[in-house]
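> no FASTA, just this:
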């Protein structure tokens, strides 16, 4: 068993695919297509490092990292990353973690900053414990809230019956008003059809209250990768063939992730966003049969109407503590300043 740090995807042994396939069952944002896409979006001064433990020909652990100027290793992440974790095989976990930490200790890094991470993540809890045993000082810092829904076998009708009356009444009233005054159609695209309909998504986005999509290249390549795997769901509400609301969701392994949503602000009085959300909720609950629906990031008040629970996401910092007294506290303070700038 040995520690290896790869800097290119072509260097990664083929056996790593099994680890990615295992990890994507927990989250599509732990999948190989996701991390490969993140790696293509690195800045010129950033480099990828896949910190791995390899036993024979089998990859036992992957900690996807990136490094820029300075002596901090960061999670391989993008601004749109909602969740991050260590990929870890089920066998010999304590030995694998010990090997990983020993290798990380030898890297020319003073600290690791891994984010955003779940409060309860057994892999990262194990990593944190092993790093602390090796002399690292570790801390968790709050990053953001995450609203989600446990479907618990409900049908869409049962789900909606449990929503606030104001939300249910608004959707029913606005549907009738929009149909009566203008008429509308909703089209759902999946698979290879999704990339071809992204221009309509961007048309809605540019007419919305949001700024233009500054990461269009990242989104397009991600949609292409996820659509190839069958994970993409793009719903668009049209009025007289004009797209006025669009939502991009990802669905895989029993979970639906609400990735991006927008509507043309000129049609706000008709609540096209809520109409489209209710349509997609019905589809992923009754057709995709998901077990969980995830709003990913943000504590917006409206998300509470659609979801059932809220959890926290954190940044995990691990700092080498073999330094003069007071150095650790100053370094952690500098990490907190970094987080505030993001």
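Received, thanks. Because the structure is predicted, anything quoted here is derived from the model rather than measured.
> From now on I want contacts and neighbour counts done on CA atoms only, so please keep to that.
Fine.
> For this structure, which segments are assigned as helices?
16-24, 32-40, 93-106, 122-133, 156-161, 165-181, 193-206, 216-228, 272-286, 301-306, 327-341 (DSSP state H).
> and residue 295, which of the ones you listed is closest to it?
For residue 295, the closest of these is helix 301-306, at 7.5 Å, according to C-alpha to C-alpha.
> Could you list the buried residues of that closest one?
For helix 301-306, burial by neighbour count (16 or more other C-alpha atoms under 10 Å) applies to 303-304, 306.
> now do stretch 319-334
Buried residues in stretch 319-334, defined by neighbour count with 16+ other C-alpha under 10 Å: 319-321, 328, 331-332.
> How about stretch 227-239?
Under 16+ other C-alpha under 10 Å, the buried positions of stretch 227-239 are 227-228, 230-239.
> what's the answer for stretch 68-78, then?
Buried residues in stretch 68-78 (16+ other C-alpha under 10 Å): 72-77.
> So residue 23 is in contact with residue 32, correct?
No: using C-alpha atoms under 8 Å, residue 23 makes no contact with residue 32, being 9.0 Å away.
> before we go on, here's another structure to hold up against the first:
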């Protein structure tokens, strides 16, 4: 690919992007659910129904890099994400080497300088910093001023290959294990874990959410379509805990390529004293570890307190803002973003080793060596 000419294409419709991708952004061709073209298309229709997507592809030979974006009218251009997105990152096809990816992404970043003075990507949650570093390097190469910030944290679990659920469970806090033992003895639930989906099962899922503490605002049509697609791909794990003949808790997971994703969970508050969610999670983790052989489990966005007992590791959720300072319109938001990054205390990333964050990251971004 080194000597191949890079061709950059812009698409304003998912149909045209799908035709150009030729199936390379579907199903198992990509590493996870948040990398598939179908995910971006459905999410854009749900979250940005009035907006026109901005889809970019850089191609050199058989290698491709893609960015799925939206916005830009009197505001920044953003990655297509919302609260359902565990991560945002570029998608690649036939480009395993970092050198190739950087060259392709730099071409996209250069093309975007003629589109908007402000780019914004969130959440970037790579544990080793590879996605963040690659995207930042590509933007800087193309002349953007890049400012990264840690906006929140999330929970992840890494398991040694071959680890069984019993070993994982033995390492959980005593309070969690004792709660499970006590509740499972006093008011045991019956757990069903479904790999397929039908209207009746989805109706149960929605009914538990309606009776839960969860605030309103979920797009159940979007979630239903996502769950159906995952079921058709053999990736769905939808758990239901039954108590006294009624659904007491539900959890929506998917599993693929060694990673289990926890998308949604809720319990009926009428059954709170039985801890049906804890009992169901126990069964879902056992399924993921012992039967699906997951070596990573991703608890989604946010660092809610209840997640810590199940997963000891925290991972930062980064936002990358990039500004084209040739445009005066970018100066005020760039300065405000830089001040926001400076306000992060040094060591705000201390819960995980890795590249610097907070003031150090802001300074490195504003004045890279």
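Arrived safely, thanks for sending. The shown structure was predicted, so the numbers you read here are calculated from the model rather than taken from an experiment.
> returning to that earlier point: would you list the buried residues of stretch 227-239 of the first structure in TSV and tack on distance to residue 340 of the first structure?
Converted to TSV, those look like this (distance: C-alpha to C-alpha, whole Å):
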residue	distance to residue 340 of the first structure
227	34
228	36
230	36
231	33
232	32
233	33
234	33
235	34
236	35
237	37
238	39
239	42
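> Pick out the most distant pair among those residues.
Farthest pair in those (C-alpha to C-alpha) is 228 and 239. Separation: 29.0 Å.
> if I look at the residue positioned nearest the centre of the second structure, how far off is residue 300 of the second structure?
The centre of the second structure sits closest to residue 86, judged by C-alpha atoms, centre = their mean, with a distance of 1.6 Å. Applying C-alpha to C-alpha, to the nearest Å, the value for residue 86 of the second structure to residue 300 of the second structure is 5 Å.
> which residue numbers in the first structure go with the longest strand belonging to the second structure?
Scanning the second structure for the longest strand, with DSSP state E as the assignment, gives strand 145-158. The aligned range for strand 145-158 of the second structure in the first structure is 137-150, by TM-score structural alignment.
> Residue 304 of the first structure maps to what in the second structure?
In the second structure, residue 304 of the first structure lands on residue 308 (TM-score structural alignment).
> what residues are up against the closest residue in space to that match that isn't next to it in sequence?
The spatially closest residue to residue 308 of the second structure, leaving aside those adjacent along the chain, is residue 155, at 7.2 Å (C-alpha to C-alpha, 6 or more residues apart in numbering). By C-alpha atoms under 8 Å, 6 or more residues apart in numbering, the contact list for residue 155 of the second structure reads 298-303, 307-308, 311-315.
> Save these as CSV, and put in distance to residue 101 of the second structure too.
Shown next, in CSV, are those (distance: C-alpha to C-alpha, whole Å):
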residue, distance to residue 101 of the second structure
298, 25
299, 28
300, 26
301, 26
302, 29
303, 31
307, 34
308, 35
311, 32
312, 32
313, 29
314, 27
315, 24
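> Which of those lies at the shortest distance from residue 63 of the second structure?
For those, the minimum distance to residue 63 of the second structure (C-alpha to C-alpha) is 28.9 Å, reached by residue 298.
> Wait, that closest one touches residue 256, no?
No: using C-alpha under 8 Å, residue 298 of the second structure is not in contact with residue 256; the gap is 11.6 Å.
> what's the spacing between the residue lying closest to residue 211 of the second structure once chain neighbours are set aside and residue 320 of the second structure?
Excluding the flanking residues, the one nearest residue 211 of the second structure by C-alpha to C-alpha, 6+ apart is residue 268, at 5.0 Å. Look at residue 268 of the second structure and residue 320 of the second structure: by C-alpha to C-alpha, they are 38 Å apart.
> Mind checking which of the two has more residues around it?
residue 268 (22 against 19; other C-alpha atoms under 10 Å).
> Now check the first structure for the residue matching that one.
Aligned by TM-score structural alignment, residue 268 of the second structure pairs with residue 264 of the first structure.
> if I pick its match, what's in contact with it?
Taking C-alpha under 8 Å, 6+ apart as the test, what residue 264 of the first structure contacts is 204-205, 207-209, 244-245.
> Return the residues in contact with the residue lying farthest from the centre of the second structure.
Here the centre of the second structure is the reference, and by C-alpha atoms, centre = their mean the most remote residue is residue 186, at 36.9 Å. Neighbour list for residue 186 of the second structure: residue 274 [criterion: C-alpha under 8 Å, 6+ apart].
> Quickly note the distance from the corresponding residue of the first structure for it to residue 267 of the first structure.
Applying TM-score structural alignment, one finds that residue 186 of the second structure aligns to residue 177 in the first structure. Taking C-alpha to C-alpha as the measure, residue 177 of the first structure falls 12 Å from residue 267 of the first structure.
> Equivalent analysis for residue 240 of the first structure, please.
13 Å.
> the more surrounded of these two?
Neighbour comparison, residue 240 of the first structure and residue 267: the larger count goes to residue 267, with 15 against 11 (by other C-alpha under 10 Å).
> Spit out the contact partners of the nearest residue to the more buried one once chain neighbours are set aside.
Nearest non-adjacent residue to residue 267 of the first structure, counting by C-alpha to C-alpha, 6+ apart: residue 244, 7.2 Å away. Residue 244 of the first structure makes contact with 204, 236-238, 263-264, 267, 272 under the criterion C-alpha under 8 Å, 6+ apart.
> Same question for residue 149 of the first structure.
Contact partners of residue 149 of the first structure, counting by C-alpha under 8 Å, 6+ apart, are 292-294, 306-309.
> Please apply the same query to residue 9 of the first structure.
Residues in contact with residue 9 of the first structure (C-alpha under 8 Å, 6+ apart) are residue 36.
> And for residue 311 of the second structure?
Residue 311 of the second structure neighbours (C-alpha under 8 Å, 6+ apart): 155-157.
> Which of those are conserved in the first structure?
For those, the contacts that are reproduced in the first structure, applying both residues aligned by TM-score structural alignment, their matches' C-alpha atoms under 8 Å, are 155-157.
> and residue 336 of the first structure, how far is that from residue 46 of the first structure?
In this view, residue 336 of the first structure and residue 46 of the first structure are 20 Å apart by C-alpha to C-alpha.
> Quick one: map the residue nearest to the centre of the second structure onto the first structure.
Using TM-score structural alignment, residue 86 of the second structure lines up with residue 82 in the first structure.
> Surely its match is in contact with residue 296?
Yes: the pair residue 82 of the first structure / residue 296 is scored as a contact, 5.6 Å apart, by C-alpha under 8 Å.
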